[in-house]
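Asker: Predicted model, plus sequence, below.
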Amino acid sequence: MMSTAVSGKLCSANGKSIPDGIADTARLIVSGIDRPRIVSNITGCLSQFGANIIESQQFSTEAHGGLFFLRIEFHVSCLRMILPELELALTYHANAYGLSWRLVPVADVKRMAIMVSREEHALNELLMRWRSGDFLADISMVISNHPHHGKAVESLGIPYHYIPVTPDTKSAAEDKQLELLSGNVDFVVLARYMQILSPRFVERFPYRIINIHHGLLPAFAGANPYRAAKERGVKLIGATAHYVTSELDAGPIIEQDVTRVDHRHGVAELRRRGSHLERSVLATAVSWHVQDRVIVHGNSTITFTN
């Protein structure tokens, strides 16, 4: 459990207060082969415990026999007390239909680490939204291969770790990063961290590393996408938030957005306009991940957005 009680109120690990009602709220994520009566059985199971469904979304890949995905957010009195019995009942119903599922108490606030290089716009957006309570998460630490952001981050009470990276020290730097992260965070956000993570790093956080790419994937992957876009004469530029896999810029896409440009805009202007997209797209993807709204399906995602 990643929340604590302070003066009768729930607080996250960094002391930020958790909204009222969260302590007895949970999310149920279900997936499997689609068949009749899955929803009625799952919701019936919840109703037996007096649960009130706050939000429910589902998706099937085919009309008959496709894959089925379900996200339910519900409130039930004394959630922690009844949790073992509820999980046992859900296991029974899930096994009957061959379903995979996970139950996430909302008060178990996810811990994230932010990794960033020199550019600060994506980092600043995440910090601003965190401070304003736009997403319920703990920022456990910020790791950077540049020292520039330390003062601003530490002024918010967030640990800042400067770990320089060179071609000769990359492996040792990752060792230090993983030592800091292991057991202390649930997911990692690359807020314009301009280093390629090794496969061993990615394997430690499967589908739990979110990257913002300054281009509209799958077009213009790799370095300098704005220059490539200018040379190609595109009329739209974009930003893409995706989960990181061992293949560069090829992981499941979470969110994208675009803005229109034309022949008058140079690379610098494309980069300036694109930075606004990067900020919002990354923050949206982090918010959805924190709320368990993203389900990885092959190399794509099901996003139950609100």
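Answerer: Perfect, thanks for sending it.
Asker: Only C-alpha atoms from now on, for both contacts and neighbour counts.
Answerer: Fine.
Asker: can you pull the contacts of S300?
Answerer: Counting by Cα atoms under 8 Å, 6 or more residues apart in numbering, S300 touches G251, P252, I253, I254.
Asker: Need the buried ones from those selected in ChimeraX.
Answerer: With 16 or more other Cα atoms under 10 Å as the criterion, this ChimeraX line picks the buried residues out of the contacts of S300:
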select :251,252,253,254
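Asker: Keep only those of the contacts of S300 that are in strands.
Answerer: When DSSP state E defines the strands, the subset of the contacts of S300 inside them is I253, I254.
Asker: Quick one: the contacts of S300 as a markdown table, columns for distance to V281 too.
Answerer: A markdown table is the format used below for these (distance: Cα to Cα, whole Å):
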| residue | distance to V281 |
| --- | --- |
| G251 | 16 |
| P252 | 14 |
| I253 | 11 |
| I254 | 9 |
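Asker: Sort out which residues of the helix or strand hosting T259 are buried, please.
Answerer: Assigned by DSSP states H and E, T259 belongs to strand 253-260. Across strand 253-260, burial judged by 16+ other Cα under 10 Å covers I253, I254, E255, Q256, D257, V258.
Asker: Included below, for side-by-side comparison, is a second structure:
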Amino acid sequence: MQSQIVTFLIKCPDQKGLVAKFTSFFYEEGFNIVSCQQYVNAIADRYYMRIRLDAEDANISKKDLENKFLVLANELNCTWSVHYEKEKQNVAIMVSHTSHCLYDLLERHKEGKIDCNISLIISNHNKLKPIADMFGVPYYHLPITKETKKEQEGQVKDLLTKHNVDLIVMARYMQILSEDFINTYPQKIINIHHSFLPAFQGANPYQRAYERGVKLIGATAHYATVDLDEGPIIEQDVERITHESTPKTLKGIGADIERLVLARAVKSHLQHQIIVSDNRAIVFPESGE
């Protein structure tokens, strides 16, 4: 195997000796352990591990590594995935007509703060094409109506397949994805919700937050599921406000929070820091990436 960092994400029933069994396996295959993060949910009796390995001295192919680990995983009743650092992920961004999240992601990508290929941008409006052109990213305008929803989503799927997309980012894409579409990409669609879920779901959250006189506003990034705005939460943040805030100022503050929350969520996914368990996202902190 070429010199690179390999990341395993593992979840299984908790039991004694798990750390020793996993680390011994990788040591015996010639890997150097760069970092090992773990979490035990005592309530659910579940164990979670994120282990990063240096493959420089490992004389084993990817296929053999995965086949050998599968034997151990089956013994321990594990669910797992493996990720190779040199295989850069392809990302598609879906937008409507709001630009702040799109621009922020493109800028971070340009500066090397998000390690991926942003392969394409898909929108049901043509308004944000100049931003895509500025960054040299292909932009596909696919209008949608209630009558053409199925056809439009089929076109989107074709583009995602053509570009070998690994992650879809809904950067304020203001359409509800169909159940069929979401089920095609499980845990591969990240959405930014412009409120601190579960509060103020749906439209006009800042107007409703103003009317309620809230003292905190925030944003939530989560994996999209068929239950609207109820997928596993990856990242959230809030900011304190006062009675002097208007719906307009709340919207501006909220946009800033949305940028940060979405960028953190995308980065966590790309760095393989997330294990989804039931409807919860276990998000390990950065470990020297």
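Answerer: Here it is on my side, so go on. It should be emphasised that the depicted structure is a prediction, and the values quoted were computed from it without experimental measurement.
Asker: How alike are these chains, TM-score-wise?
Answerer: Scored against TM-score structural alignment, normalised by the length of structure 2, the superposed chains reach a TM-score of 0.94; 284 aligned residues with a Cα RMSD of 1.7 Å.
Asker: so what secondary structure elements neighbour the strand holding T259 of structure 1?
Answerer: The elements that strand 253-260 of structure 1 packs onto, with contact taken as 3 or more Cα pairs under 8 Å, 6 or more residues apart in numbering; DSSP states H and E, are strand 236-243, helix 267-290, strand 300-303.
Asker: Read off where that strand ends up in structure 2.
Answerer: Per TM-score structural alignment, the counterpart of strand 253-260 of structure 1 in structure 2 is residues 233-240.
Asker: Average offset of the matching stretch relative to structure 1?
Answerer: Its aligned residues in structure 1 lie a mean 0.4 Å from stretch 233-240 of structure 2 after superposition (mean Cα distance after the TM-score superposition for structure 1).
Asker: Could you report the neighbour count for the counterpart of E85 of structure 2 in structure 1?
Answerer: Alignment note (TM-score structural alignment): E85 of structure 2 maps to V106 of structure 1. For V106 of structure 1, the count of nearby residues is 23 (other Cα atoms under 10 Å).
Asker: In contact with the counterpart of L282 of structure 1 in structure 2, which residues?
Answerer: In structure 2, the residue equivalent to L282 of structure 1 is L262, according to TM-score structural alignment. Residues in contact with L262 of structure 2 (Cα under 8 Å, 6+ apart) are C101, A171, N191, I192, T220, A221, E235.
Asker: Include distance to N74 of structure 2 when you put those residues into CSV, please.
Answerer: Below are those laid out as CSV (distance: Cα to Cα, whole Å):
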residue, distance to N74 of structure 2
C101, 41
A171, 38
N191, 33
I192, 36
T220, 35
A221, 33
E235, 31
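Asker: And the contacts of S300 of structure 1, which is closest to A229 of structure 1?
Answerer: I253 (19.7 Å; Cα to Cα).
Asker: so how far is E231 of structure 1 from the closest one?
Answerer: Distance, I253 of structure 1 to E231 of structure 1, using Cα to Cα, to the nearest Å: 25 Å.
Asker: what's the closest non-adjacent residue to L197 of structure 2?
Answerer: With sequence-adjacent residues excluded and distances taken as Cα to Cα, 6 or more residues apart in numbering, L197 of structure 2 is closest to T220, at 6.2 Å.
Asker: hang on, that neighbour packs against P232?
Answerer: No: with contact defined as Cα atoms under 8 Å, T220 of structure 2 does not reach P232; the gap is 10.2 Å.
Asker: and M94 of structure 2, what pairs with it in structure 1?
Answerer: Checking TM-score structural alignment: M94 of structure 2 goes with M115.
Asker: Next: V165 of structure 2.
Answerer: In structure 1, V165 of structure 2 lands on V185 (TM-score structural alignment).
Asker: count of neighbours near its match?
Answerer: Quick note: V185 of structure 1 (other Cα under 10 Å) scores 17 neighbours.
Asker: where along the stretch 101-250 of structure 1 do the strands fall?
Answerer: 110-116, 137-144, 160-162, 187-190, 209-213, 236-243 (DSSP state E, counting those that start in this stretch).
Asker: can you tell which of those is closest to G65 of structure 1?
Answerer: strand 236-243 (27.8 Å).
Asker: What angle do helix 267-290 and that closest one make with each other?
Answerer: Put simply, strand 236-243 of structure 1 runs at 30 degrees to helix 267-290, going by axes from the mean of the first three to the mean of the last three Cα atoms, to 10 degrees.
Asker: quick check: strand 236-243 of structure 1 aligns to which part of structure 2?
Answerer: The aligned range for strand 236-243 of structure 1 is 216-223, by TM-score structural alignment.
Asker: Name the residues that touch that stretch?
Answerer: Here stretch 216-223 of structure 2 makes contact (Cα under 8 Å, 6+ apart) with 187-197, 209, 229-241, 250, 254, 257-258, 261-262, 265.
Asker: Could you do stretch 133-140 of structure 2 as well?
Answerer: Outside stretch 133-140 of structure 2, the residues that reach it (Cα under 8 Å, 6+ apart) are L106, I118, S119, L120, I121, I122, S123, K129, A132.
Asker: Look up how far A265 of structure 2 lies from the residue lying farthest from the centre of structure 2.
Answerer: Residue farthest from the centre of structure 2, counting by Cα atoms, centre = their mean, is E244 at 34.7 Å. Per Cα to Cα, E244 of structure 2 is found 31 Å from A265 of structure 2.
Asker: try S81 of structure 2
Answerer: Counting by Cα to Cα, the gap from S81 of structure 2 to A265 of structure 2 is 19 Å.
Asker: Thanks a lot, catch you later.
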